[in-house]
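**Student:** sequence unavailable; structure follows:
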């Protein structure tokens, strides 16, 4: 009887573990115009509070293959977000700038707004609900 009870307990625990509910949306980002395979592409998922102020609420990075990367953010709660990405060509984990303040490394954001001046959250924002999302960001 103990063996049957133990077997049923293991079965129940494994079924519960496999049936865990998804806690949020998955966001897949493709960048296919990276200028070289050197370094990595870094990306951050931001709220209005974190945008242009440091790390995002989720951060990821990827090696570059043939000028392309695919990045994924998982379990994203419903809300308003923006994604910023940069090509960290020298793999120093930060954006490098020229003497005049212009970025030396390629970057892009959701919304693909390429106006002059610093990126704005309003230009890059998007809504996350329960559906998974896919974006293509251009550098």
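**Tutor:** That came in fine, so what should we check first? Predicted model, so just to flag it, every value in this text is computed and none were measured.

**Student:** use CA for all of it now, contacts and neighbours both
**Tutor:** Fine.

**Student:** quick one: contacts for the spatially most central residue of the chain?
**Tutor:** The centre of the chain sits closest to residue 73, judged by C-alpha atoms, centre = their mean, with a distance of 4.5 Å. The neighbours of residue 73, taking C-alpha atoms under 8 Å, 6 or more residues apart in numbering as the test, are 26, 27, 28, 45, 58, 59, 60.

**Student:** out of these, which are buried?
**Tutor:** For the contacts of residue 73, a burial check counting by 16 or more other C-alpha atoms under 10 Å picks out 26, 27, 45, 59.

**Student:** before we go on, here's another structure to hold up against the first:
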């Protein structure tokens, strides 16, 4: 009987801890598009440096309307995040590159960073989410 009580107590404590770790934070990302008022914005959200530009934590795509897009992610935990995005102007579902692999369509990263010879480092694009957060970025 003592063992059953102990197991039940451990189970309840773990459920309480799990519910405390899960947050319901919302991240709203507003993308202003200056050049083209068509196509879609594809956005990838990363939740740590290890997965940055390798494995997306969450992603979304939205049609450009009136030169802007708003993307909302819900159910986030407190922590550091970063995002990358591109504007699929011709609506072919991919980022078009030239012969040298340089993007031909507009792209961007959190904190208005641009890469030089590749994407910017995680330290340059990361931002902290502690509560509902609103980020803005402009791409040309």
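**Tutor:** Nice, I can see it. Since we're looking at a predicted model, the values are computed, not measured.

**Student:** before we move on, back to that, now the buried ones among the contacts of residue 73 of structure 1 in a markdown table, with secondary structure and distance to residue 131 of structure 1?
**Tutor:** A markdown table is the format used below for those (DSSP: H, G, I helix; E, B strand; the rest coil; distance: C-alpha to C-alpha, whole Å):
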| residue | secondary structure | distance to residue 131 of structure 1 |
| --- | --- | --- |
| 26 | strand | 8 |
| 27 | strand | 9 |
| 45 | strand | 17 |
| 59 | strand | 20 |
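
**Student:** leaving out chain neighbours, which residue sits closest to residue 66 of structure 1?
**Tutor:** With C-alpha to C-alpha, 6 or more residues apart in numbering as the measure, residue 37 is the residue that lies nearest to residue 66 of structure 1, at 6.5 Å, once sequence neighbours are left out.

**Student:** can you count the residues close to that neighbour?
**Tutor:** Residue 37 of structure 1 sits with 16 neighbouring residues when counted by other C-alpha atoms under 10 Å.

**Student:** element containing it?
**Tutor:** Element membership of residue 37 of structure 1, judged by DSSP states H and E, is empty: it is in no helix or strand.

**Student:** which residues touch it?
**Tutor:** Under the criterion of C-alpha under 8 Å, 6+ apart, the neighbours of residue 37 of structure 1 are 63, 64, 65, 66, 67.

**Student:** can you give me the strands in structure 1?
**Tutor:** Counting by DSSP state E, the segments of structure 1 that form strands are 25-31, 40-46, 58-63, 69-76, 79-88, 107-109, 126-128, 133-136.

**Student:** got those strands as JSON lines, with distance to residue 96 of structure 1 columns?
**Tutor:** Shown next, in JSON lines, are those (distance: least, C-alpha to C-alpha, whole Å):
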{"stretch": "strand 25-31", "distance to residue 96 of structure 1": "20"}
{"stretch": "strand 40-46", "distance to residue 96 of structure 1": "13"}
{"stretch": "strand 58-63", "distance to residue 96 of structure 1": "17"}
{"stretch": "strand 69-76", "distance to residue 96 of structure 1": "20"}
{"stretch": "strand 79-88", "distance to residue 96 of structure 1": "8"}
{"stretch": "strand 107-109", "distance to residue 96 of structure 1": "11"}
{"stretch": "strand 126-128", "distance to residue 96 of structure 1": "27"}
{"stretch": "strand 133-136", "distance to residue 96 of structure 1": "23"}
